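S.K.: Here is the input, now give the coordinates:
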Amino acid sequence: MVDSTVLENPPVPRHERTADMTVTPVPFTFTRDGDRLVGNLFLPAGDPTAVVITTGPLTSVKEQAAGVYAAALAERGFAALAFDHRTFGESEGIPRQLEDPLGKAADISAAVTAVQADPRLAGKPVVAVGVCAGGGYMARAVADDTRIRAFAGVAGVYPDGSGADPAVLARGRAARELRESTGEILSIPAVAADNGDVAMPLTEAYEYYGTPRGAVPNYTNAFAVESYEHTPGFDAQEAAARLTVPFLLVHSAHALVPPWARAFYTAVTTPKSDLWLNSQGQIDFYDDPTLIAPAADAAAAFFTKAIG
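M.R.: Below you'll find the model as predicted:
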C-alpha cells in the first residue's frame, strides 16, 4: 500500500471541529540503565485506541514538540507519552545534554516496556511518532523493537551517516576523554542569535529555542560537545529497509533535507503513506496549528488502520 497526499492549504485544525479536548496529562516515570526518566502521559477521555510514544528534536524536552504531538494524539483518542530523554530536562543521566541517537532509541524501548507494564494501558497496541531528529531516532527504535506496531515521522530528519567530519568526531572524542579523566563536561549552546559555535546554526531554530516561543522552563540551551562522537555518523537510512510495520511520512518541501525524507520513504517496503504539507520551514512544525492538526489527523487515521 502506497498513499501520497499533498496539502498546499491545510484545513482548519481538527481541534476546532470535532476532536475531544478532554485530555488529562499525568506524570509518568520509568528507568533505563538505572537512570530515572520523567514524562507526561496524556490520557483521552475514553478508552484509548492505542498508546503513542513520541520523541522530539535535537536537545528538546517533553514540553516542546514531543508534548505538542502527544497532546494532539490524545485529543484524537490515543494515550500518548512525551518524556525527557536521558541527560535532558527532568530526567537523570550524565553527561548532561548528551545527544546520543542510539541512546535515545534505547530510551524509547524502555518507554515501550514501561507503558506495556502500566495497568491503565494493558493490552493496548503501541505506535510511535518522531519529530525532526526524533524521526531518525524513532526509525532505529522501531526497526529494532518489534513491539511497536506503526510509525509516523513528522518533519523527520533521516541522515545516512556519510560525510562525518573527522575533526568533529575528534572534538567529541576529546570532550569525552576530558570528562572521563577530570569530570569536566564541555558544552556549547544549542542555539545563539549569531549562529556561531552552536549545535543548531539555524536562525529559525534560535527564533524557537532562544526566545519565549519555545524556551520553556524545563529546557536548557546547551549541547554536550561529547555528542559529536555520536551524531555526525548516525545512520537512520539503514533502518528504512528493516522496518516491518506501516510507516507514515509527514514532511514539507521547505522542511529540513527533503531528499533524505524521500530516500527513506522509497526504501521502506512495508505499507506506507506520505503527506506533504506547505510549511514555512522546519520549526513551524513544532508549534503551528495549521501543520500540527493535519499531521495529527493523518497519524491518528494511519495508526487506527494499521492496528486494525
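S.K.: going forward, measure contacts and count neighbours with C-alpha atoms only.
M.R.: Noted.
S.K.: For residue 144, see how far away residue 235 is.
M.R.: Taking C-alpha to C-alpha, to the nearest Å as the measure, residue 235 falls 14 Å from residue 144.
S.K.: Residue 156 now?
M.R.: Separation of residue 156 from residue 144 (C-alpha to C-alpha) stands at 18 Å.
S.K.: Who has more neighbours out of these two?
M.R.: Between residue 156 and residue 144, counting by other C-alpha atoms under 10 Å, residue 156 is the more crowded of the two (32 against 17).
S.K.: you'd agree the more buried one is in a helix?
M.R.: No - the secondary structure assignment for residue 156 gives coil rather than a helix, going by DSSP: H, G, I helix; E, B strand; the rest coil.
S.K.: So it versus residue 129, what's the distance?
M.R.: From residue 156 over to residue 129 the distance is 10 Å, taken as C-alpha to C-alpha.
S.K.: repeat for residue 290
M.R.: As for residue 290, its distance to residue 129 is 18 Å (criterion: C-alpha to C-alpha).
S.K.: sorry, back to before: shared neighbours of residue 156 and residue 129, which are they?
M.R.: Counting by C-alpha atoms under 8 Å, 6 or more residues apart in numbering, the contacts common to residue 156 and residue 129 are residue 135.
S.K.: another one to check against the first:
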Amino acid sequence: MTTVTTRTVEYPADGLTMVGHLALPAGTGLRPAVLVGPEGMGLGDVERRRAEALAELGYVALAFDLHGGRYLGDPEEMLARCLPLLDDPDRMREIGGAALDALCAEPRTDPDRIAAVGYGTGGAIGLELGRAGVGLRAIGTVNATTTGRPGE
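M.R.: Prediction:
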C-alpha cells in the first residue's frame, strides 16, 4: 500500500466556499488526475474514500463539494437545492469548472490527463463538463441525474 496524503481544498463556486477533499499519491512528479463528484447529499465519506483509493493507484484525486461544506442528509433539503441545480446547466458547469480549477491548481496534476467520475448529481456535473467541451479524457457516472434535455 502506497502512502497517500490528503488535505482540504477550499475554492469559490455557486456563491459558496466549497470544501473539497484532495488526495495525493506518493512521489513528486506529475500524475493523471480525477474529479470525484458526490451524490446530491454532498461530499461524504464514500467520495473521500474513493479519492484516496484513486491516489493509492497513482492519481491526484479531488472529491468536490456541492453545498459549501454542508452534507444535506435531509432529503427535502437536498431536493430543494439539487433540483434547481440540475435544471441549470450553466450553474452545473460553474460548480464543476471551479472544482476542475482547484484540481488543476495542484502542481502534481497533469492538465492533459484528467478524468471525472461521479455519483448522481456529481455525475451529472461531470457530464455537463463534457457537454461544455472541457478537455476531460474520460467521464464515468453512476446514476447520473439528468433533466431530459435533448441528447440525454
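S.K.: Tell me how the two chains score on TM-score.
M.R.: The TM-score (TM-score structural alignment, normalised by the length of structure 2) is 0.74; 139 aligned residues with a C-alpha RMSD of 2.6 Å.
S.K.: If you drop the residues flanking it in sequence, what lies closest to residue 22 of structure 2?
M.R.: Computed as C-alpha to C-alpha, 6 or more residues apart in numbering, the closest residue to residue 22 of structure 2 that is not its neighbour in sequence is residue 62, at 4.4 Å.
S.K.: what do we get in structure 1 for that neighbour?
M.R.: Using TM-score structural alignment, the equivalent of residue 62 of structure 2 in structure 1 is residue 81.
S.K.: Following the chain past the helix or strand hosting its match, name the next helix or strand.
M.R.: In this structure, residue 81 of structure 1 is located in strand 79-83 according to DSSP states H and E. Next in sequence after strand 79-83 of structure 1, counting helices and strands by DSSP H and E, comes helix 101-117.
S.K.: Which SSE is immediately downstream of that following helix?
M.R.: Scanning forward in sequence from helix 101-117 of structure 1, with DSSP H and E defining helices and strands, the next element found is strand 126-131.
S.K.: Next, residue 58 of structure 1: secondary structure please.
M.R.: From three-state DSSP, the assignment for residue 58 of structure 1 is coil.
S.K.: roughly how far apart are it and residue 133 of structure 1?
M.R.: Here the distance between residue 58 of structure 1 and residue 133 of structure 1 works out to 6 Å (C-alpha to C-alpha).
S.K.: which of those two has more neighbours?
M.R.: residue 133 (24 against 20).
S.K.: give me every residue that touches the more buried one.
M.R.: Taking C-alpha under 8 Å, 6+ apart as the definition of contact, the neighbours of residue 133 of structure 1 are 56-58, 156-158.
S.K.: thinking again about what came up before, from memory the residue nearest to residue 22 of structure 2 sits against residue 35, does it?
M.R.: Yes - in this structure residue 62 of structure 2 lies within contact range of residue 35 using C-alpha atoms under 8 Å: 5.1 Å.
S.K.: Looking at these two, which is more packed in?
M.R.: residue 62 (34 against 27).
S.K.: which residue in structure 2 lines up with residue 45 of structure 1?
M.R.: Under the alignment defined by TM-score structural alignment, residue 45 of structure 1 corresponds to residue 26 in structure 2.
S.K.: Okay, strands next: where are they in the stretch 201-308 of structure 1?
M.R.: 223-224, 247-252, 272-277 (DSSP state E, counting those that start in this stretch).
S.K.: so the shortest one corresponds to what in structure 2?
M.R.: Applying TM-score structural alignment, one finds that strand 223-224 of structure 1 aligns to no residue range of structure 2.
S.K.: so how far does the strand holding residue 81 of structure 1 sit from its counterpart in structure 2?
M.R.: Compared with structure 2 after fitting, strand 79-83 of structure 1 deviates on average by 0.8 Å (mean C-alpha distance after the TM-score superposition for structure 1).
S.K.: so where's the longest helix in structure 1?
M.R.: For structure 1, the helix that runs over the most residues, judged by DSSP state H, is helix 289-307.
S.K.: Next, count neighbours for residue 27 of structure 2.
M.R.: Using other C-alpha under 10 Å: residue 27 of structure 2 sits among 12 other residues.
S.K.: Mind listing what's buried along stretch 6-25 of structure 2?
M.R.: With burial defined by 16 or more other C-alpha atoms under 10 Å, the residues of stretch 6-25 of structure 2 counted as buried are 6, 9-11, 13, 17-25.
S.K.: re earlier: ok and the strand holding residue 81 of structure 1 relative to helix 101-117, angle-wise?
M.R.: Strand 79-83 of structure 1 and helix 101-117 are oriented at 140 degrees to each other (axes from the mean of the first three to the mean of the last three C-alpha atoms, to 10 degrees).
S.K.: Next, the corresponding residue of structure 2 for residue 29 of structure 1: secondary structure please.
M.R.: Taking TM-score structural alignment, residue 29 of structure 1 has residue 10 as its aligned residue in structure 2. Here residue 10 of structure 2 takes the strand state, with states given by three-state DSSP.
S.K.: so residue 10 of structure 2 touches residue 22, yeah?
M.R.: No - assessed by C-alpha under 8 Å, residue 10 of structure 2 is found out of contact with residue 22, at 10.0 Å.
S.K.: hang on, the earlier thing: does the residue lying closest to the match of residue 45 of structure 1 once chain neighbours are set aside belong to a helix, a strand or coil?
M.R.: With C-alpha to C-alpha, 6+ apart as the criterion, residue 26 of structure 2 has its nearest non-adjacent residue at 5.4 Å, and that residue is residue 3. When classified by three-state DSSP, residue 3 of structure 2 comes out as coil.
S.K.: Residue 3 of structure 2: neighbour count?
M.R.: Residues within reach of residue 3 of structure 2, counting by other C-alpha under 10 Å, total 12.
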